[in-house]
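Trainee: sequence first, predicted coordinates after that:
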Amino acid sequence: MLLKSLWKSKRLNIILLLLVNIVPCFAQNFEADVIVYGGTCGAITAAVQVVKSGKTVLVVSPDKHLGGLSSGGLGFTDTGNKAVIGGLAREFYHRVFLHYDKPEAWQWQKKDEYGNKGQGTPAMDGADRTMWIFEPHVAEQVFEDFAKENNLKIYRDEWLDRKKGVEKKNGKIVSIKTLSGKTFKGKMFIDATYEGDLMATAGVKYHVGREANSVYGEEWNGIQSEVFQHGHYFKKNISPYKIEGDPKSGLLPYVSAEKIGKKGDGDHKIQAYCFRMCLSANPDNRIPFAKPAGYDPGKYELLARVYKAGWTETFDKYDPIPNKKTDTNNHGPFSTDFIGQNYDYPDATYERRKQIIKEHEQYQKGLMYYLSNDSHVPDEVRKEMSKWGLPKDEFKDNGGWPHQIYVREARRMIGQSVMTENETLGKKPVTQSVGMGSYSLDAHNAQRYVKADGFVQNEGDIGVHPKTPYSISYTAIIPKKAECQNLLVPVCLSATHIAYGSIRMEPVFMILGQSAAAAAVQAIDGNLAVQDVDYGKLREQLLKDKQKLEF
């Protein structure tokens, strides 16, 4: 009996010993000074800055591919005034330059055959040794190089548990947990996603949709009916009804039955999303547009009527990038923007977001097939479209289709201060600059509706140019202290809908990601809340890192 008891005791001790020594090897707990959530361009520059500052960092990325839109098809960079792009952002564009400075980079065309066209600037700027126009795979490789050179530890395809994945204590985030069960503990956290999921789950207040002009004393926010500042509207009277001119026949697809609100009022609507397709007209590097599952040509009847009315601008936004490819963006009254089909995306579940993304993909693939094949499309358009397709050498794991939808805006934090059009247009001063913007206040259409006269129209398209570049305040990338003391938000930052229309450019996200990380490091060193960081010291560091803070 005694021997049996000793054996049981010994066995129990062995089991306990195994549990103590072996189970931790399989633990899903990770820790670093700074946790960056996201895989966007801003997430990578933030992580690099942390490493360069001598701190540890973990990147927790829902994405498998690094770079967000910068590597997801947006190769025709929205630069604005490139003189105000500094720091790691400029380093990114310098590395792109170095790539295309090599003869072997020009696989499908000679370097001197490339038009060198950018947005108001040469694509390849030899004097500054920067290049602003590039192929998606080149951008992704630059981000991968950043990660490799700085030994970034990146956990890919890791999705924040938005129900119970944020642990907070005394106003600070202690750790975050992903759906796979991994826990990431840190002193500082940076939400660098397009959606702002960490920010929202942490209890930080935010806004979705368009604020009324009256809220912040703006002119270009809110509903903007009969305002047309790009070419994305119906220039001629087009009937929105299934039987032209007959309201009883019902509306065509993608036309809202909702009556438009009062001009200047706020609403829940957000500007349209699309995929920034990379296309190729090179027969040796082209995947022809296939008929997508569930294809219905009737969904594009509105476009047929636009063509019938004489519209001729199909190829105006096939912007050239190297190697006979394009960054193809929305253009015209009925194009790749899937107007009105994304309103619930910012707060939607992961499952619903995937559904919205798939709906956008099917719509856009169907549109390309329609343009290539349908008899309602003019012969000259179909003939030209037959030359185009997806590139074989881009997005190889996704059949040539971009891996990132263009989330032009989602949630926007309501932080310590709010950037409005008044700051971006120079009507109000900005203090505590951590970077600069310069692009136009650029909002795409938010709705397609029926006017009082019975014809269809789009609404929400704005393009107001600032006279000079403007500063972006540190107080716009941090929450209110009462909400969270160790979180920085450089992408879903604190800005109104229309101000965000200018700030939301990829170079700016890189700039703000780097600045957010510099602030996080100083908060750690001083054992401070991010709201208590000494701006003078932060400014000194940013200038040392070659950031541009004033124009």
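Mentor: In hand now; what should we look at?

Trainee: going forward, measure contacts and count neighbours with C-alpha atoms only.
Mentor: Will do.

Trainee: please name the residues that touch Ser61.
Mentor: Ser61 makes contacts with 37-39, 154-159, as judged by C-alpha atoms under 8 Å, 6 or more residues apart in numbering.

Trainee: okay, and which of these map to helices?
Mentor: If you go by DSSP state H, these have nothing in helices.

Trainee: out of the residues you listed, list just those in strands.
Mentor: Among the contacts of Ser61, the residues falling in strands (DSSP state E) are 37, 154-156.

Trainee: run a quick neighbour tally on Pro283.
Mentor: By other C-alpha atoms under 10 Å, 12 other residues sit near Pro283.

Trainee: how far away is it from Gly75?
Mentor: When distance is defined by C-alpha to C-alpha, to the nearest Å, Pro283 is 21 Å away from Gly75.

Trainee: got the buried residues for stretch 443-452?
Mentor: Neighbour-count burial for stretch 443-452, with 16 or more other C-alpha atoms under 10 Å as criterion, is recorded at 443-450.

Trainee: just the helices in the stretch 201-350 of the chain please.
Mentor: All helices of the stretch 201-350 of the chain, identified by DSSP state H, counting those that start in this stretch, fall at 213-216, 301-308, 350-373.

Trainee: could the ones you listed go into CSV alongside distance to Met505 and mean neighbour count?
Mentor: As requested, those are arranged in CSV below (distance: least, C-alpha to C-alpha, whole Å; neighbours: other C-alpha atoms under 10 Å):
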stretch, distance to Met505, mean neighbour count
helix 213-216, 22, 15
helix 301-308, 29, 19
helix 350-373, 21, 19
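
Trainee: which one, of those, ends up nearest to Gly400?
Mentor: Taking C-alpha to C-alpha, helix 350-373 is the member of those nearest to Gly400, at 11.6 Å.

Trainee: what lies in contact with the next helix or strand after the closest one?
Mentor: As assigned by DSSP states H and E, the chain's next helix or strand after helix 350-373 is helix 379-385. For helix 379-385, contacts defined as C-alpha under 8 Å, 6+ apart pick out 314, 371-374.

Trainee: circling back: what about the ones in strands among the contacts of Ser61, which one has the most neighbours?
Mentor: Neighbour max across the ones in strands among the contacts of Ser61 (other C-alpha under 10 Å) = Tyr37, 29 neighbours.

Trainee: contacting residues for that one?
Mentor: 43, 59-61, 189-193, 198 are the contacts of Tyr37 under C-alpha under 8 Å, 6+ apart.

Trainee: make CSV out of those and add secondary structure and distance to Gly86.
Mentor: Shown next, in CSV, are the contacts of Tyr37 (DSSP: H, G, I helix; E, B strand; the rest coil; distance: C-alpha to C-alpha, whole Å):
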residue, secondary structure, distance to Gly86
Ala43, helix, 16
Val59, strand, 23
Val60, strand, 25
Ser61, strand, 25
Phe189, strand, 23
Ile190, strand, 20
Asp191, strand, 21
Ala192, coil, 19
Thr193, coil, 21
Leu198, helix, 27
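
Trainee: okay, one more to line up with it:
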Amino acid sequence: MNIAQLKIKVLLLISIAFCTVVKAQSDLVTKKYDLVIVGGTPAGIMAAISSARLGKTSLILERTSHVGGLPANGLGATDIATRGATTGLFTEFVTRVKKYYTDKYGALSEQVKACSDGYHFEPSVAEVIFGQMLAEHVDKITVLKMCQFDAEPQNIQISNGRISRISILNRDTRKIESYEGRVFIDATYEGDLGAAANIPFRVGREGKSEFNEPGAGRVYKYWGGEEGNGSTYQADNAVQSYNYRICLTNDPSNSVPIEKPLKYNRDEYVSMIEDVWTGNNTGVQMQQVTTAMMKENRKNLANGGTTKIPGDRWGIGKITNMVALPNHKTDGNNQHMSFISTDLPEENWPWPTSDWAWRDAFAQRLKEYTLGLIYFAQNEKELPESFRKATKEWGLAKDEYNDNEHFPRQVYIREGRRFEAMYFFTARDAMPVSPGKRPPAHPSSVTASHYALDSHAVRKREPGKIHLDGFISYPTAVYTVPLGVMVPKQVDNLILPVPVSGSHIGFSTIRMEPCWMALGQAAGVAASLAIDGHTRIRDVKNEQLQNLLIDQKATLMYYKDIDSSNPDFKMVQFMGLKGYLPDWEAHLDAVVDRQQLAVWNKLSGLKMKFKAGSTTRREVLRDIYRSINKQMK
């Protein structure tokens, strides 16, 4: 073979290799899915599952090496005020949790008792359950881990109001990969995909003057008390604090001692010393505590006793609020009764709009702060010996997060970007219209939900203040969430089930994982309908969406006397959202009175003839329901 022939052969081989690479890249780029979901959070997982059950394919792009979001990272004590308010795939999840513990330990075991009907679970168990649910749809759902989406315009391709392609960084290979879809879902806690799509968003707190919401703007209040001095109610750019939901245990056989972190700063924690000795705390009970009581508490602790101050917590409970989980573990959240705990206010403010380099640096800072806080409480010699001893009973659970030094892998992002979508959710949507009544019922509801208006602090301790700025909670009632909170106006095939549309206070109740799971489920169904109907998400018909959600056992309007196992569940949901059943109970077996019959006849326009006082409400509603459905067809 002469030199010329050799050159030709080499060029040919290079050409073949180049074409192979191009083909591989082309195959990757043109790989299409019905749904492309950014974020392997519970909402993202439920969106994939609900759409898979309707025959659609999904791709979940998860930045870390684990799916499951916060429930798989320490949030094992489910935040829901009324069980049964949110159902559907969320109920499937908790049912599977209970079954897991029952199958493994026995129906009468301590583990089953501690799991509280599946609402309390270990982080590793949450990840197992999510994995099982995804595995059942392996032919429809693809999960790719270590895939990072950055909120940059070059990572998203939009034309004619529709996203066609997004690009991610493969954190293992350090290469850019692109994926195409028919509908895109932002299931991130931060709202990165929506930001890249240029959807308007808010970060920070609205002032009270904008929506007249309780707790809006700068507010100081004792925990459980009234708003106090220093409250200005003014808007600002403050973001409620983040922390880690740490999984602790007092089981010596499964406990890893807390060691001093490399970047330990004792000065950050010294204010705790006086709080422990005096029993000073942020609870409303402090209004009854006198200087003499604090002095007596100091003497008691010096003699080896424990705190006697009302509202004060002892030992590890002074710095973390713990809820028991199975196998002697706890979900360790921030302690709302203390001035210093596992939250790290102020420093997290840039998180929602920062890049991942900044976020990763803060995550490490927060990890070192948290470990340093516990180490301080367990070892600081200026603290009472009895306090240190009680705190030292606890350590990290050895059998959790084995690839991350037994520490949670994700920060608890309570609030990121909040987008401005078709509907803007405020406190009014979660509060009763009058005492004992419901909040406003949304005809386009895709889930019911219930939690307090609840925000953690936005600022660190300030001299003379009764609590940390913005650490608030106000009661609500079971409410409905309209589809519009996750449907942007600007992009036709984007859904935002996690970074939903709302004020800081409105978002503070929606932001619980059960509600996010339900919104994810609704997003998957809405996406499927939009694909089938070749329409925009916002043009999906309410009744069609709601019927499919109810078929998947979702509760759209909560009733105390009707659940998803009732044969009339679907009828009650439909009629409730149409305004026929505005009260908390349906009372289907009660006889209908003349006044109620007149109201229903007027609502339906059917003028159906029933005998008041002898016909049950069930019979009347069934007939109206059948007639309405017949007209709709």
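Mentor: Looks like it came in fine. In this text the structure is predicted, and so the values were computed from the model without any measurement.

Trainee: TM-score for this pair?
Mentor: The pair, once superposed, lands on a TM-score of 0.86 when counted by TM-score structural alignment, normalised by the length of structure 1; 504 aligned residues with a C-alpha RMSD of 2.5 Å.

Trainee: returning to that earlier point: so which of the helices of the stretch 201-350 of structure 1 gets nearest Ile477 of structure 1?
Mentor: Proximity to Ile477 of structure 1 (C-alpha to C-alpha) singles out helix 213-216 among the helices of the stretch 201-350 of structure 1, at 18.2 Å.

Trainee: report the contact partners of the nearest residue to Ser71 of structure 1 once chain neighbours are set aside.
Mentor: Nearest residue to Ser71 of structure 1, sequence neighbours excluded (C-alpha to C-alpha, 6 or more residues apart in numbering): Pro136, at 4.5 Å. Pro136 of structure 1 makes contact with 70-75, 278, 394, according to C-alpha under 8 Å, 6+ apart.

Trainee: and Pro136 of structure 1, what's its match in structure 2?
Mentor: Matched by TM-score structural alignment, Pro136 of structure 1 corresponds to Pro123 in structure 2.

Trainee: for that match, give its distance to Met133 of structure 2.
Mentor: Taking C-alpha to C-alpha, one finds Pro123 of structure 2 at 16 Å from Met133 of structure 2.

Trainee: from the contacts of Ser61 of structure 1, pick the one nearest Gly261 of structure 1.
Mentor: Within the contacts of Ser61 of structure 1, distances to Gly261 of structure 1 taken as C-alpha to C-alpha reach their minimum at Gly38, with 35.6 Å.

Trainee: just to check, that closest one is in contact with Pro62?
Mentor: Yes. Applying C-alpha atoms under 8 Å as the test, Gly38 of structure 1 and Pro62 come out as touching, 6.3 Å apart.

Trainee: among the two, which residue is more densely surrounded?
Mentor: Gly38 (34 against 19).

Trainee: map the more buried one across to structure 2 for me.
Mentor: By TM-score structural alignment, Gly38 of structure 1 lines up with Gly39.

Trainee: how near is its match to Thr555 of structure 2?
Mentor: 24 Å.

Trainee: what do you get for Arg459 of structure 2?
Mentor: According to C-alpha to C-alpha, Arg459 of structure 2 stands 37 Å off from Thr555 of structure 2.

Trainee: in structure 1, what stretch matches stretch 500-516 of structure 2?
Mentor: Structural correspondence for stretch 500-516 of structure 2: residues 493-509 of structure 1, per TM-score structural alignment.

Trainee: and stretch 380-391 of structure 2, by the same measure?
Mentor: The aligned range for stretch 380-391 of structure 2 in structure 1 is 374-385, by TM-score structural alignment.

Trainee: any idea how far the matching stretch is from the chain center?
Mentor: Centroid displacement of stretch 374-385 of structure 1 relative to its chain, using C-alpha atoms, centre = their mean, to the nearest Å, is 32 Å.

Trainee: list the buried residues of it.
Mentor: Across stretch 374-385 of structure 1, burial judged by 16+ other C-alpha under 10 Å covers 376-378, 381-382, 385.

Trainee: likewise stretch 420-431 of structure 1?
Mentor: Across stretch 420-431 of structure 1, burial judged by 16+ other C-alpha under 10 Å covers 420-425, 430.

Trainee: what's the burial count for the counterpart of Gly217 of structure 1 in structure 2?
Mentor: When structure 2 is aligned by TM-score structural alignment, Gly217 of structure 1 is paired with Asn212. As a burial measure, Asn212 of structure 2 scores 14 neighbours (other C-alpha under 10 Å).

Trainee: also the one 3 residues further on?
Mentor: Here the number of neighbours of Gly215 of structure 2 (other C-alpha under 10 Å) works out to 27.

Trainee: how about it, nearest residue that isn't a chain neighbour?
Mentor: Ile472 (6.7 Å).

Trainee: roughly how far apart are that neighbour and Trp223 of structure 2?
Mentor: Going from Ile472 of structure 2 to Trp223 of structure 2 by C-alpha to C-alpha gives 7 Å.

Trainee: onto which residues of structure 1 does stretch 417-430 of structure 2 map?
Mentor: Stretch 417-430 of structure 2 corresponds to residues 411-424 in structure 1, going by TM-score structural alignment.

Trainee: can you check the distance spanned by the matching stretch, start to finish?
Mentor: End-to-end distance for stretch 411-424 of structure 1, by C-alpha to C-alpha: 19 Å.

Trainee: could you do stretch 54-70 of structure 1 as well?
Mentor: From its first residue to its last, stretch 54-70 of structure 1 covers 27 Å (C-alpha to C-alpha).

Trainee: also stretch 207-226 of structure 2?
Mentor: Start and end residues of stretch 207-226 of structure 2 are separated by 18 Å (C-alpha to C-alpha).

Trainee: with stretch 23-42 of structure 2 instead?
Mentor: Start-to-end, stretch 23-42 of structure 2 (C-alpha to C-alpha) is 35 Å.

Trainee: that one: which residues count as buried?
Mentor: 29, 32-42.

Trainee: ok, these vs Val67 of structure 2, which is closest?
Mentor: Using C-alpha to C-alpha, the buried residues of stretch 23-42 of structure 2 come closest to Val67 of structure 2 at Gly40, 5.0 Å.

Trainee: the closest one: what's it in contact with?
Mentor: For Gly40 of structure 2, the contact set (C-alpha under 8 Å, 6+ apart) comprises 60-63, 67-69, 187-188.

Trainee: surely Leu478 of structure 2 is in contact with Ser449?
Mentor: Not Leu; residue 478 of structure 2 is Val. Yes. Using C-alpha under 8 Å, Val478 of structure 2 is in contact with Ser449, at 5.7 Å.

Trainee: now do the shared contacts for the two.
Mentor: Residues touching both Val478 of structure 2 and Ser449 by C-alpha under 8 Å, 6+ apart: 82, 85.
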